[in-house]
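J.: sequence and predicted structure, then a few things I'm wondering about:
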Amino acid sequence: MQAREQLRAAKQRRKGDRMVILCQEQTYWLVNRPPPGVSNVLEQGPERGSCTSRRVQMIQSSDFYKREIECFRKALGRNRVKSSICLEAHMNFSSQRGPHDPIMSGCLPSNPWITDDVAYWAMNAPIVVAPTKLRVERWGFSFRELLDDPMGRAHFMDFLQKEFSAENLSFWEACEELRFGGQSQVPILVDTVYQQFLAPGAAHWVNIDSRTMERTLEGLHQPHRYVLDAAQLHIYMLMKKDSYPRFLKSDMYKGLLAEAVIPLETKRRAFQFLWKPLHSSPSPALQLASGEPIAASSPADDQEA
């Protein structure tokens, strides 16, 4: 009786509704696929009956079930994050990095991709007298942002020297030089780093746990460019969890934020009534996306240029 009513209701539906229901059912079975060995309802043709023979072969094999049990155990132990938490983290990341993205928010004092002004490159050079405020703020995003910036690493070194722990950053820099240096210099660099930071009575001895030290000493018999990775990771996590939070709370970092340069936007038009003040001179792609026409240069601007 129920099947008859369902058939009657299906005949009364429109063709578009029947197509939508069919697509929904196919999508459900594509997502919720049957386990291996079970016949698939979406299969077509005479090869559909071959699933039974494959299932019989799988039943006779015990190795198959051992692999399935091991796979399911790994799946149960895998950490999963809810989509809401992932989306919230993505939104926080986007809101934090948005003002620092030259494409989304523009760049001060002018956009070097659409103008001839190179002041943006000069103010954001690897080593400058006074860094910009956006640059100093990025050091507080993550410890990696601080180490990737030569200016931030120099200020962090000054902070560590005041705390008498500058050897940690020096050891990390030496390991980076070993990792990305020339292959012919690897044995010499490994011996130099060991004698300077890890050997008993070294001039700049670093604190490493016994297990990491044993692994490092075993790798020194056949030195290669990655032999100090375990020790470098140990020092990296030590600085990240201990020194880096204190650096962000220190008066040095707060003073850098207060004294940071905030560049002013340069004028884009010779005449004031033609100049439209835009935040950070956004790129032409954003203007096209928002529907605003890109103003063409007037003959007066070309003549003055």
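T.: Nice, thanks for sending it over.
J.: alpha carbons only for contacts and neighbour counts from here, please
T.: Will do.
J.: SS state for residue 207?
T.: Following DSSP: H, G, I helix; E, B strand; the rest coil, the label given to residue 207 is coil.
J.: contact partners for the closest residue to it other than its chain neighbours?
T.: Nearest residue to residue 207, sequence neighbours excluded (CA to CA, 6 or more residues apart in numbering): residue 235, at 8.0 Å. By CA atoms under 8 Å, 6 or more residues apart in numbering, the contact list for residue 235 reads 168, 172, 207-208.
J.: how near is residue 142 to residue 165?
T.: 20 Å (CA to CA, to the nearest Å).
J.: these two: which is more packed in?
T.: residue 165 (16 against 11; other CA atoms under 10 Å).
J.: residues in contact with residue 248?
T.: Shown in contact with residue 248 (CA under 8 Å, 6+ apart): 140, 254.
J.: quick check: which element contains it?
T.: Residue 248 belongs to helix 244-249 when assigned by DSSP states H and E.
J.: show me how far that helix is from its chain's centre.
T.: 22 Å (CA atoms, centre = their mean, to the nearest Å).
J.: packing partners of the very next helix or strand once past that helix?
T.: Per DSSP H and E, the first helix or strand lying C-terminal to helix 244-249 is helix 251-259. Judged by 3 or more CA pairs under 8 Å, 6 or more residues apart in numbering; DSSP states H and E, helix 251-259 is in contact with helix 133-138.
J.: if I've got this straight, residue 164 is in a strand?
T.: No. Using three-state DSSP, the assignment for residue 164 is coil, not a strand.
J.: burial measure for it, as a count.
T.: Quick note: residue 164 (other CA under 10 Å) scores 10 neighbours.
J.: for it, give its distance to residue 157.
T.: 10 Å.
J.: before we move on, back to that, out of the contacts of residue 235, who has the most neighbours?
T.: residue 168 (24 neighbours).
J.: quick one, what contacts it?
T.: Contacts for residue 168 (CA under 8 Å, 6+ apart) come out as 206, 235, 239.
J.: likewise for residue 53?
T.: Taking CA under 8 Å, 6+ apart as the definition, residue 53 has no contacts.
J.: equivalent analysis for residue 171, please.
T.: Residue 171 neighbours (CA under 8 Å, 6+ apart): 193, 197, 206, 232.
J.: put this beside the first:
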Amino acid sequence: MCRGLAALPTTCLKSAKDIKPKQVFLRFLIQKHDPRAADQKQIKEKTDTAAAKSIPTPAEVKQWKKSFNHVMSSQTGRTVFTNFLRSEFSEENMEFWVACEDYKKSEPSKLASRAQQLYQQHVEADAPSEVNLDAVTREETRRNLENACPTCFNDAQKMIYILMERDSYRRFLASKLIQDLCQTQISRWD
């Protein structure tokens, strides 16, 4: 044990051990990163606000373990999963998925410009937050920009959703984050 810790009373050390799982979870949720674009900054602000306001209930965590759809349909689930993706350097997938959801709600007069921004940020080859799309889907999405409509990113968004579900979600379930969160939930409700 280091000298600094040895000087603390035993009761302080015990209290610190009791709250560590909660701190680990909260620190993971609100860790800072350098956003690459204005859209990412908005997503980050939403994520941090949600993280600060909510810690998942045991029922939520249990639902997340049942299916990826439960993670994606829960704001807290998306927040926790986004932070997991950030730890794997693949948060662009969630950013793209969320940006597509926001794009679908755009006013018709803004669809063309928003579609171009979304394409340049995430779909275009060598984009700042490029997502992993096959050449056919990338080209189809580029062609869809000619007649921008709320559904022009649907195929690309679906492909990224499936990628997250089949790849990242499995690692998420096995991650230390979920294990710590489950442990925190058990000790919290005992």
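T.: Looks like it came in fine. What you are looking at is a predicted structure, and each value in this text was computed from that prediction instead of being measured.
J.: of the contacts of residue 235 of the first structure, which is the nearest to residue 288 of the first structure?
T.: For the contacts of residue 235 of the first structure, the closest approach to residue 288 of the first structure (CA to CA) belongs to residue 172, at 45.3 Å.
J.: in the second structure, what residue corresponds to the closest one?
T.: Aligned by TM-score structural alignment, residue 172 of the first structure pairs with residue 97 of the second structure.
J.: now swap in residue 290 of the first structure and tell me
T.: Using TM-score structural alignment, residue 290 of the first structure lacks an equivalent in the second structure.
J.: any idea how far residue 290 of the first structure is from residue 211 of the first structure?
T.: For residue 290 of the first structure, the distance to residue 211 of the first structure - CA to CA - is 58 Å.
J.: skip ahead from the longest helix along the second structure and say which helix or strand is next.
T.: The residue-count maximum for a helix in the second structure (DSSP state H) belongs to helix 10-29. Next helix or strand after helix 10-29 of the second structure toward the C-terminus (DSSP H and E): helix 38-53.
J.: between helix 10-29 and that following helix, find me the angle.
T.: Here helix 38-53 of the second structure runs at an angle of 150 degrees relative to helix 10-29 (axes from the mean of the first three to the mean of the last three CA atoms, to 10 degrees).
J.: for helix 38-53 of the second structure, packing partners?
T.: For helix 38-53 of the second structure, the packing partners by 3+ CA pairs under 8 Å, 6+ apart are helix 10-29, helix 75-87, helix 92-104.
J.: pipe those into JSON lines and attach distance to residue 175 of the second structure per row.
T.: As requested, those are arranged in JSON lines below (distance: least, CA to CA, whole Å):
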{"stretch": "helix 10-29", "distance to residue 175 of the second structure": "12"}
{"stretch": "helix 75-87", "distance to residue 175 of the second structure": "8"}
{"stretch": "helix 92-104", "distance to residue 175 of the second structure": "18"}
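J.: now the angle from the longest helix of the second structure to helix 75-87?
T.: Using the same axes, to 10 degrees: helix 10-29 of the second structure against helix 75-87 is 90 degrees.
J.: list of residues touching helix 10-29 of the second structure?
T.: So helix 10-29 of the second structure is contacted by 5, 48, 51-52, 79-80, 83, 177, 180-181, 183-184 (CA under 8 Å, 6+ apart).
J.: quick one on the thing from earlier: closest one of the contacts of residue 168 of the first structure to residue 76 of the first structure?
T.: Distances from residue 76 of the first structure to these, taken by CA to CA, are shortest for residue 235, at 33.3 Å.
J.: where in the second structure does the helix or strand where that closest one lies fall?
T.: Using DSSP H and E, residue 235 of the first structure maps to helix 229-238. Aligned using TM-score structural alignment, helix 229-238 of the first structure spans residues 154-163 in the second structure.
J.: superposed on the first structure, what's the mean shift for that stretch?
T.: On superposition with the first structure, the average gap between stretch 154-163 of the second structure and its aligned counterparts reaches 0.5 Å (mean CA distance after the TM-score superposition for the first structure).
J.: related to what we said a few turns ago, and the residue nearest to the match of residue 172 of the first structure when sequence neighbours are not counted, how far from residue 123 of the second structure?
T.: Leaving aside its chain neighbours, residue 97 of the second structure sits nearest to residue 157 (5.8 Å; criterion: CA to CA, 6+ apart). Per CA to CA, residue 157 of the second structure is found 10 Å from residue 123 of the second structure.
J.: that older thread, buried sites along the match of helix 229-238 of the first structure?
T.: Neighbour-count burial for stretch 154-163 of the second structure flags 156-157, 159-161 (criterion: 16 or more other CA atoms under 10 Å).
J.: re earlier: need the contacts of residue 235 of the first structure in JSON lines with distance to residue 215 of the first structure, can you?
T.: Formatted as JSON lines, the contacts of residue 235 of the first structure follow (distance: CA to CA, whole Å):
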{"residue": "168", "distance to residue 215 of the first structure": "19"}
{"residue": "172", "distance to residue 215 of the first structure": "17"}
{"residue": "207", "distance to residue 215 of the first structure": "15"}
{"residue": "208", "distance to residue 215 of the first structure": "11"}
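J.: which of those residues are retained in the second structure?
T.: Here is what carries over to the second structure from these, by both residues aligned by TM-score structural alignment, their matches' CA atoms under 8 Å: 168, 172, 207-208.
J.: closest to residue 189 of the first structure out of those residues?
T.: residue 172 (13.1 Å).
J.: contacting residues around the closest one?
T.: Counting by CA under 8 Å, 6+ apart, residue 172 of the first structure has contacts 232, 235-236.
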